[in-house]
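Enquirer: I would like the atomic coordinates for the input below:
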Amino acid sequence: MEAEVRPVSRSRSIMTELVFPTDTNHHGTMFGGTLMKYIDKISAISAMRHCSKSVVTASTDSLDFLTPIRMGEAVELEAFVASTHRTSMEVYVVVRAENLFTGERRVTCTAFSTFVAVDENGKPITVPPVLPENAAERKLYDSAPERYEARKKRRAERYSSTD
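Expert: Presented below is the predicted three-dimensional model:
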């Protein structure tokens, strides 16, 4: 039986945080690791919304820091499932910073993460296909096979000092 196709809007998730001094480095800008934690969290929520199952992070790639996020700014993360395979989902995240006094907003980071849906024993399970609903989502959906092949190639070529 074919899985029900689900629109991107079902997975769309938004998270907003205020950047405090404990979130920043000696430059007064947000720690990259803190932002990475937020990206993983919002991506997982998005993936679970799409498939209505538990998920695990399989990879995070194309994490591009574009501009720094400063202490006192709000950081908003928007995530949605951009494409799917049999058991995996590619989640796109765009991060925006906002100066709450001036209203200025800017894109500060983009990322792609892959999640796998799992059953109660941690075994991969099938996910529903995703349906893009606008031109921007369609562009990400159409370019997903190229990113998928790059991830497969990277995994095949990875090196470990313990091998």
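Enquirer: Every contact and neighbour count from this point should use C-alpha atoms.
Expert: OK.
Enquirer: What count of nearby residues applies to Lys152?
Expert: 10 (other CA atoms under 10 Å).
Enquirer: just checking, what packs against the strand or helix carrying it?
Expert: Element membership for Lys152, per DSSP states H and E: helix 135-157. The contact analysis (3 or more CA pairs under 8 Å, 6 or more residues apart in numbering; DSSP states H and E) places helix 135-157 against strand 74-84.
Enquirer: by how many degrees do the strand it packs on and helix 135-157 diverge?
Expert: 70 degrees (axes from the mean of the first three to the mean of the last three CA atoms, to 10 degrees).
Enquirer: quick one: the lengthiest strand in the chain to strand 74-84, angle?
Expert: If you go by DSSP state E, the chain has its longest strand at strand 105-118. Computed with the same axes, to 10 degrees, the direction of strand 105-118 lies at 40 degrees from that of strand 74-84.
Enquirer: Buried residues in strand 105-118, which are they?
Expert: The neighbour-count check on strand 105-118 (16 or more other CA atoms under 10 Å) flags 107-118 as buried.
Enquirer: right, and out of those, which lies closest to Val94?
Expert: Using CA to CA, Thr110 comes nearest to Val94 of these, at 4.5 Å.
Enquirer: if I pick that closest one, what's in contact with it?
Expert: 62-66, 92-95 (CA atoms under 8 Å, 6 or more residues apart in numbering).
Enquirer: I'd like the structure of this one too, to check against the first:
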Amino acid sequence: MGAAIALQLADRPRHEGLIAALVLDSPVLNWAEVIKANCVQSGLPAAAGHLAIPWLTLAPLARTVGLPGRIPLRSFDWTSRAVELNTPTLILHGTRDDSVPIRLSQALRDARPELVELETFDAGYTLCWNADPDWWQNAVTAWLKVRIPR
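Expert: Next up, the predicted model:
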């Protein structure tokens, strides 16, 4: 949820000029794809992920499962909204992430190479720092020094 919140804030015109850069660790950049991947990871048929999406995105179905309203998953799909991203972004992602497919981070980097950098680690979901704290610290510090004036 951290990346989704950070990206939504950076996307708001009222925050223009306030957010100089983003550092995202194991970000969920496309909730629909992550839901589908986690269904498969859990041993469910691939179709289960496809079938789950309407229960979140269509108001009547969302209310049926106890949500107050629909969840606008498309607004959280930064792989499709890459052209709208205006904030320099460093993504840290583990190559062994079995919860959030690294291909989503790669897709955002590939769509916006002038704005998005990807640093990979031999790590699982949210374990980049744990895998190599020095490498993580150096990567983040060096990247921010170039982008954040003092």
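Enquirer: Please state their TM-score.
Expert: TM-score of the superposed chains, computed with TM-score structural alignment, normalised by the length of the second structure, equals 0.26; 72 aligned residues with a CA RMSD of 5.1 Å.
Enquirer: from the contacts of Thr110 of the first structure, which two are the most distant?
Expert: So, the contacts of Thr110 of the first structure by CA to CA: farthest apart are Leu66 and Tyr92, at 15.5 Å.
Enquirer: Same drill for the two, tell me which one is more crowded.
Expert: Legend: neighbour count by other CA under 10 Å for Leu66 of the first structure and Tyr92, higher for Tyr92 (23 against 12).
Enquirer: Highest neighbour count among the contacts of Thr110 of the first structure?
Expert: In terms of neighbours by other CA under 10 Å, those top out with Val93 at 26 neighbours.
Enquirer: I figured that one hits Ile39, correct?
Expert: Yes: contact criterion CA atoms under 8 Å: Val93 of the first structure and Ile39 qualify, at 7.0 Å.
Enquirer: Tell me the residues that contact both of the two, please.
Expert: Overlap of the contact sets of Val93 of the first structure and Ile39 (by CA under 8 Å, 6+ apart) consists of 77, 111.
Enquirer: In the helix or strand where Leu61 of the second structure lies, which residues are buried?
Expert: Taking DSSP H and E as the criterion, Leu61 of the second structure maps to helix 59-64. Across helix 59-64 of the second structure, burial judged by 16+ other CA under 10 Å covers 59, 61-62.
Enquirer: quick one on the thing from earlier: so can I have a markdown table of the buried residues of strand 105-118 of the first structure showing distance to Leu77 of the first structure?
Expert: Shown next, in a markdown table, are the buried residues of strand 105-118 of the first structure (distance: CA to CA, whole Å):
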| residue | distance to Leu77 of the first structure |
| --- | --- |
| Val107 | 10 |
| Thr108 | 10 |
| Cys109 | 9 |
| Thr110 | 9 |
| Ala111 | 10 |
| Phe112 | 13 |
| Ser113 | 13 |
| Thr114 | 17 |
| Phe115 | 17 |
| Val116 | 21 |
| Ala117 | 22 |
| Val118 | 25 |
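Enquirer: any idea how far Ala46 of the second structure lies from Ile102 of the second structure?
Expert: For Ala46 of the second structure, the distance to Ile102 of the second structure equals 18 Å [CA to CA, to the nearest Å].
Enquirer: er, Asp110 of the second structure actually
Expert: Note on Asp110 of the second structure: its distance to Ile102 of the second structure, by CA to CA, is 12 Å.
Enquirer: Please apply the same query to Pro60 of the second structure.
Expert: Note on Pro60 of the second structure: its distance to Ile102 of the second structure, by CA to CA, is 33 Å.
Enquirer: The second structure: strands as residue ranges?
Expert: With DSSP E as the criterion, the second structure has strands at 22-25, 89-94, 116-121.
Enquirer: Could you single out the most deeply buried of those?
Expert: strand 89-94 (a mean of 24; mean count of other CA atoms under 10 Å).
Enquirer: Taking strand 116-121 as reference, get the angle to it.
Expert: Put simply, strand 89-94 of the second structure runs at 20 degrees to strand 116-121, going by the same axes, to 10 degrees.
Enquirer: Show me what strand 89-94 of the second structure is packed up against.
Expert: On a contact count with 3+ CA pairs under 8 Å, 6+ apart, strand 89-94 of the second structure meets strand 22-25, helix 102-111, strand 116-121, helix 128-131.
Enquirer: Only the buried residues of the second one, if you could.
Expert: In other words, helix 102-111 of the second structure. Neighbour-count burial for helix 102-111 of the second structure [16+ other CA under 10 Å]: 102, 104-111.
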